[in-house]
Each structure stands twice: as structure tokens, then as C-alpha cells.
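> after the sequence you'll find the predicted model.
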Amino acid sequence: MKDTPAEELATHILSEAIRRAGIPGESVDDVIFAESLYGGGDLARYAAAAMGLTQVPGQAVNRHCAGGLTAVGNAAGSIRSGMDRVVVAGGVHSFSTGPALTWRVPGTDETQRRIPPTFPYTAEATDDTSVSVGWNLAVKYGLTREQMDAWAVRSHERAIAAIDAGVFDDEITPLKVTRPDGSVVEFAIDEHPRRDTSLAKAAALKPLHPEIDAFSITAANSSGMNDAAAALTLTSSSYAAEQGLQPLGTIRAWGAIGVDPKYTGDGGIVSIPLVLKRAGISLSDVALWEINEAFASVPVAACQELGIDDGKVNIFGSGCSLGHPIAASGARMLTTLTHGLRRRGGGIGVAAMCAGGGQGGAVVVEV
């Protein structure tokens, strides 16, 4: 999808989310899409207008990696407060077509390419996420490269097994993509999971920062940079009953939290107790977990520190295998989590992730 702009992804996923929900477009009160590093537009409003839903506003939210979860939380809050009845929420990200931002260097007439910072950079908390997210967390919790590589390889194995079993078929909406030669193909299967991944191949990769002693973060135990969009249609229980709709699940709680940017990966850990408390549940009540693999160190540390059974975490793969389209990942995780809970007959699930700048977010869903 390298030549498919985010606006097209947003319009496609909004249209499909409304269609699959069986809801008239004119019933939608708002569209909330997360976006990150995409130049300051409003993809949600663009998609609504492109569909002819000119009466439907659109809201862009940015909490970087956790933006999709925040969009769902904002939608749930608006519905629970009685302000809205139907909101489509999710996230859209296109690394391939993201704009290159420039700014004028203060005190000069020179312009430079620049990514606006989310926090004040220091020697230990930099804009290099392999350090501030992956490596610093591994050091803090005493994680070995072998632990992280093993998690990443298993992530690929789980993702490939899920693809082969058709697990994602109900979650994916195929997209027709026009190639440079003018031919049109249907894109319907995630291309990032690797069938040939092995512990030996992972161990052979060089660390991303060989100049740092014992640096253990590699391309293998890091997430991919991907293009994607994901969305969920949320309604009030009264609207669903009036329309004869059968909800797939219920949003029980949501939340976001800040952490020291030096340990940004902690955001995916400390956000979990926050939402468990808000939902009035404990770890033992959770049947399935989605803890984003921005780097494998995040779910490994979360399981180690919180006592989570890793057999219940990312059972169909995550960032290391499926990839991490920043603003879309949270909504993708919630979608996969909801369908996974339905396959097992119901239960409670938690989606959690760290986010750029020393943040984290999580959502509790019940099926």
C-alpha cells in the first residue's frame, strides 16, 4: 500500500465499519480517528465528507501509538455521557505517504525537516525509540536478548498460524490497490509476518546500536513500520436495542497515563492496573490480553512484572509480526481481541500499549 494515501485508507475503513454495523450513515453522530505524524489534517472529517456524510463531523486525536485506544475511549465517553449515540472510532496510519514537515529554524531564514517533539529530549530520553522504549525497558527489568527474541519469533509463528487458519478473515476488509503500472490487485492478507523466522536467524541480526555495550534491541525484536487503518462502530445500548443490533462486545473501561519518557515502554505496563481498577476487576478476571509489541521488551516486562500468563497474550501475534501502524494499532488490537473472545465463548479482554513521549493507554472490553 505504499502508494495508497491515508485519506483513502480512512475513507475505506469508515465505509466498511458503517456497512458491517448495519447502521445508516446519517445515524452517525461523530467519527474519531487517531493519526500520528501526518501533518495536522483531519482524516476522520475527510473520510466522512468523502462518503457524502457532510453532516457528520470528524475529530483527529493524537496519542501516538495509543491513539486508536484513545479514540475508542473518547467515543465511549461521549456515548456514556449521553451526548452521542453512534460514533465510529479508530485510527489510520501511512508510513509510506506521511508528509515531510519542515520548520524555520528560529533566528535564521533556514528551513529544516523536523518532527515536532512530544517531550524535551535528554541524553537518556531521546527520539530514538529503540533506546527510550525498547532498550531502557530491557535494562530496567533485566530482560535478556534471548527472552525478547523468543517472544518475537513466537509472535511470527502465531501470526502465520492465525493467517493460515483464517482467523483474521472476519476482521479484514480487502482493499483494491492500484500499482504503478496501472494494474489493480486486492490486498487482503497481512504481508509483514515472516514464515521463515527462527531463533537462529533472530540471533544472527546485529543490534541497532552496536556502539552501546550489550545493546539487545534488533530488527527482529522490534515492530515493523506499516500502513493500515482500523475502526470500530460504537453505539449506546438503547440505540442498539431500538435498531435490533447485536453488539460484538461492551467497552467496560479505558484510560491513559504518563510515565518518565526515559522509560516510555512502562506506559504499556502501568496503564493495565489503571483500567483494571476502573473496571472493578482483577488480573485473574482477564481471559485474553493484547499488549502491543512496539518492542518485544514491553509484553515480556509486563508479564514478568504483573504476573500475566504469557499464553494469554497476543495469541495471534502483534507488533513484531503483524507490524505497528502507529495510530491504527490500538483499534486493530481491540478488533482482534473482541473476535478472539467471541471465539472462546466470551470473557473479558484488555488491550494495552505504550505511546510516544512517555505515555500509555489501555481499554477493557467484555464479550
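Arrived safely, thanks for sending.
> alpha carbons only for contacts and neighbour counts from here, please
Will do.
> show me where the stretch 101-250 of the chain has strands.
Assigned by DSSP state E, counting those that start in this stretch, the stretch 101-250 of the chain shows strands spanning 102-104, 111-113, 175-178, 184-187, 228-235, 250-258.
> so residue 265 makes contact with residue 134?
Yes - using CA atoms under 8 Å, residue 265 is in contact with residue 134, at 6.7 Å.
> overlap in contacts of those two?
Residues touching both residue 265 and residue 134 (CA atoms under 8 Å, 6 or more residues apart in numbering): 297, 298.
> so for those two, which sits in the more crowded spot?
More crowded of residue 265 and residue 134, by other CA atoms under 10 Å: residue 265, with 36 against 28.
> helix, strand, or coil at the more buried one?
Following DSSP: H, G, I helix; E, B strand; the rest coil, residue 265 is assigned to helix.
> contact partners for it?
The neighbourhood of residue 265, defined by CA under 8 Å, 6+ apart, consists of 132, 133, 134, 137, 297, 298, 354, 355, 358.
> what do you get for residue 57?
Per CA under 8 Å, 6+ apart, neighbours of residue 57: 29, 30, 31, 44, 45, 48.
> distance check, the first one against residue 10.
Applying CA to CA, to the nearest Å, one obtains 17 Å for the distance of residue 29 from residue 10.
> another one to put next to it:
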Amino acid sequence: MHTYIPYGAYWSTPFARWQGSLSHLHSMEFLAHTAKSELARRNIDPGVFDFAALGITMIQHHAFYGLPWVTAMMGIEHLPGPTVNQVCATGARLVATGVGEMAAGNSEVALLMSGDRTSNAAQVYYPAPHAPGGAGVTENVMFDNFMDDPFAKCAMVDTAENVARKFGITTEEQHDVALYRHEQYQAALADDRAFQKRFMADSFDVPDAKFRKTVTTLRGDEGVYPTSADKMAGLKPMRPGGTVTYAGQTHPADGNAALVMTKTAERARDLSPVRDGPLVRVLATGSGREDPAFMPAAPILAAKQALQRAGLEMTQIDVIKSHNPFAVNDIAFARAFQLDWKSMNNFGSSLIWGHPQGPTGLRAIIEMIEELELRGGGYGLFQGCAAGDSGMAVIIEVR
């Protein structure tokens, strides 16, 4: 069974580098604030939804209440639903969740939303009364988990180094990818951000923490800094004898994104805010898990599964977007499928515009839809890795 995304019934806030202009906002309250406004801007009645799912990976105050709190803040008090966390693959997992609900006959129109704030990550204390002295364990939810996979016993950057060794990827290659991805991102900013304006507000008003007044206005992403080959050449690898520098990886960010999904093409056309827009079908999703400590290679397995489920070959894919926390991701993926990595990630990727985690994949999928529309239709593949050496992929057709 195929599901549909009404063309134009999706959005993303700008992504702001952590500790930037969005760092004061509770991510769930901010998500509700944004979604309510964006639905109104598209003349979509919130009452049409019979299912919703929330993706969040960085806990916030009262996050225990999950999706029902977010929809209640939007005035959709009748709408329950799950809260989903597959870390960096949360966006793709939300799409798979919506597909599953519709296949089971549980939903006709769904709202899939994700918001995260990596800024000011929670500091958690876990009591341990039976430990010596009764001392518990403390954790910085973001940094401690980035630096220590409890099963693979390594930091995320170590997984990138492992994949770099496996595929013979050098620092110079990673820097070439990063420079080229910066160039691709400039295409999204051309003509006064014409591409980004397809799914992102021209001027985004940032509210105060109580959502009563505007404290600043963002015109596009915040914290994407220009770079050059000379700047990159002066960077040393993070690990002695390694290859991955700070230039070859993404930065934490804050933001949110969402999309609408329907069970039928007719409903998708009805809810599309664009008259006579293209038909967007979700053809398949896939997932995979790599050997311990080889996280950046996991999307290869996920993409193979999604392609098989869709009945497609990689040669039939017109647009590829990736969540690439490391430049290593794109090089390894391209080599696995005999691709030119320059053909991937037109108009940008998370390597450049940042990684708020939950919303990252949703934004990439939205950009993929818009790129497919610009080229007159075709097949698109999104793929990305996630903590626990896992990965997910989504295949979409625009026609």
C-alpha cells in the first residue's frame, strides 16, 4: 500500500546552531506554536487529522506527556498518538509510523511532527540507592551520549573513523565533500532563498519563551559559516592518527519540521495548498543495523531494503538526500552503490545546515520532494544513520 504527502503540506523552521536564537524555546511548545501557525497559513483545518505522531530525542520539561500535550496546545484536544525516538533517524521513523497506521486501517489523515533543542541539554541524575554510598549517576543527555555508546563502547566520531578505515577514506576526501556540500547549499540561498521559501517562511519571527512577543527574526538558517580549502587544511583530526576533522562533521542545532500524510491520492489533492500540484507518494521505507561502531555505513543496508521493497534499482533514483553527520557517510554510501557523491544532496544537507536530531530527516525529505518537483518528477531516496549503528531510508515518488 502507498501513502501520500499533500504537495506543500509540510514545513520547516530555520535551523539555528546550538546556543543560538532558538536556544531559549521549549522544543515541544515551540513545535506546537509553529505547527498551529503553518497549518493556518495553508488553510488546513486541524480537525481533519485522525492521527498524529511526535518525534523528540532531547527531553524537555514535561516531555513525559508527549504528543497529546503538543496537539492539545494546538487546539486539537481529541487527537492522541505516540511519541517516537530513533535519534537521528526519527524523521524517517515518523514516516514509517504514518505508513504503518494507514496500512492497518487506523488513519486517513496524519500529522507527523518533530522538534528538538540540542541547546542547554538536560542534566539528569539517576538515583542508585544500592550503590556504594548511595551515589547515583549523572548524565548530560546530549554530550555524554555523543561521546559514549554503551554497547559499542566508543564515541560517534570513532564510528566515522572505523568506516573511513574500512572504505579507505582520507581527510582530503572528506574536506572535498564538505566544500562541495557548502557550494550546493548556496543554490538554496540563490535568488533570495527561492528554494528554501518553498517550505520555509521568508522571515521567521522567533518568539520569547512565553510566546507573547517576537524577540528576533531569522531569514534562513543561523550559524552556517563560510569556509575554504585553506581553512580546512589547517585542521587536525580529532583522533590521533585519524582522518575526521571538525570540518568533516555537522553541528548540533535547534528547530522543528512537520509534514501531512494521507491514505489516498484524492485526500492528498484536497489538502494540498498548491492548486494542480504534483502527486507525492511514499513508496517504501527501510531500516538496517551495522556491526558495532560502524554507524555511518548503516544507511547502505537501509537503502538496499527500501529499494527492494519499492521494486526499484538505484539507477532509477533521480534524487538522493542524506542525513550526513559526517562527510564519511556520503563517501561510503556512494562507493557502496557506485555513485558519484557529487550527485547527492543538491540544495544542501545536514552536514551544512545542522542537526537538531528529530527534525533533521523530515527537512531532508521535504527538500527532496521540492527538488523532484523542480526536475519534473521522479524517484527520491532519503537515507541517514542513527545512534546504535542503525539507519533508515525512505523512497518517494513525485509525479
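Structure's in. What do you need? Keep in mind that this is a model prediction, so the values were computed, not measured.
> from the centroid of the second structure, which residue is nearest?
Centroid check for the second structure by CA atoms, centre = their mean gives residue 360 as the closest residue, at 1.6 Å.
> residue ranges of the helices in the stretch 251-399 of the second structure, please?
Assigned helices in the stretch 251-399 of the second structure, in chain order: 265-271, 298-310, 327-336, 350-353, 360-374 (criterion: DSSP state H, counting those that start in this stretch).
> wait, which of these is closest to residue 114 of the second structure?
helix 360-374 (7.9 Å; CA to CA).
> mean deviation of the closest one from the first structure?
Once fitted to the first structure, helix 360-374 of the second structure is off its aligned match by 0.5 Å on average (mean CA distance after the TM-score superposition for the first structure).
> show me what the biggest helix by length in the second structure is packed against.
For the second structure, the helix that runs over the most residues, judged by DSSP state H, is helix 171-193. For helix 171-193 of the second structure, the packing partners by 3 or more CA pairs under 8 Å, 6 or more residues apart in numbering; DSSP states H and E come out as helix 229-233, helix 327-336, helix 350-353.
> can I get the helices of the stretch 251-399 of the second structure in TSV including distance to residue 75 of the second structure?
Shown next, in TSV, are these (distance: least, CA to CA, whole Å):
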stretch	distance to residue 75 of the second structure
helix 265-271	19
helix 298-310	36
helix 327-336	40
helix 350-353	31
helix 360-374	23
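> the ones you listed: which one's closest to residue 25 of the second structure?
Comparing the helices of the stretch 251-399 of the second structure by their distance to residue 25 of the second structure (CA to CA), the top pick is helix 360-374, with 17.7 Å.
> buried stuff in that closest one?
Under the neighbour-count criterion of 16 or more other CA atoms under 10 Å, helix 360-374 of the second structure has 360-373 buried.
> the first structure: matching residues for that helix?
Counting by TM-score structural alignment, helix 360-374 of the second structure pairs with residues 329-343 of the first structure.
> of the contacts of residue 265 of the first structure, which is the most crowded?
Compared across those, residue 354 has the highest neighbour count, 34 neighbours, by other CA under 10 Å.
> quick one: map that residue onto the second structure.
Aligned against the second structure - with TM-score structural alignment as the criterion - residue 354 of the first structure pairs with residue 385.
> how about the contacts of residue 265 of the first structure, which pair is most distant?
For these, the farthest-apart pair by CA to CA is 297 and 358; their separation is 15.3 Å.
> just give the nearest non-adjacent residue to the equivalent of residue 282 of the second structure over in the first structure, would you?
Here residue 282 of the second structure is matched to residue 251 in the first structure, going by TM-score structural alignment. Leaving aside its sequence neighbours, residue 251 of the first structure sits nearest to residue 365 (CA to CA, 6 or more residues apart in numbering; 4.5 Å).
> returning to that earlier point: turn the buried residues of helix 360-374 of the second structure into a markdown table, including distance to residue 277 of the second structure.
Below are the buried residues of helix 360-374 of the second structure laid out as a markdown table (distance: CA to CA, whole Å):
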| residue | distance to residue 277 of the second structure |
| --- | --- |
| 360 | 25 |
| 361 | 23 |
| 362 | 20 |
| 363 | 19 |
| 364 | 20 |
| 365 | 17 |
| 366 | 15 |
| 367 | 16 |
| 368 | 15 |
| 369 | 12 |
| 370 | 11 |
| 371 | 14 |
| 372 | 12 |
| 373 | 9 |
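> pick out the most distant pair among these.
Spanning the widest gap among the buried residues of helix 360-374 of the second structure are 360 and 373, at 20.4 Å by CA to CA.
> quick one: residues contacting residue 93 of the second structure.
By CA under 8 Å, 6+ apart, the contact set of residue 93 of the second structure is 84, 86, 392.
> map it across to the first structure for me.
Residue 93 of the second structure maps onto residue 70 in the first structure, by TM-score structural alignment.
> equivalent analysis for residue 119 of the second structure, please.
By TM-score structural alignment, residue 119 of the second structure lines up with residue 96.
> ok so, going back, just send the helices and strands packed on helix 171-193 of the second structure back as TSV, with distance to residue 251 of the second structure too.
Formatted as TSV, those follow (distance: least, CA to CA, whole Å):
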stretch	distance to residue 251 of the second structure
helix 229-233	15
helix 327-336	12
helix 350-353	7
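> isn't residue 18 of the first structure up against residue 29?
No - when contacts are counted by CA under 8 Å, residue 18 of the first structure is not listed as touching residue 29 (11.9 Å).
> the residue mapped onto residue 159 of the first structure from the second structure - how many residues pack around it?
The alignment partner of residue 159 of the first structure in the second structure, by TM-score structural alignment, is residue 185. Neighbours of residue 185 of the second structure under the rule other CA under 10 Å: 19.
> and residue 185 of the second structure, what does it touch?
Residue 185 of the second structure sits next to 346, 347, 348, 349, 352 when contact means CA under 8 Å, 6+ apart.
> number of nearby residues for residue 29 of the second structure?
By other CA under 10 Å, the residues close to residue 29 of the second structure number 18.
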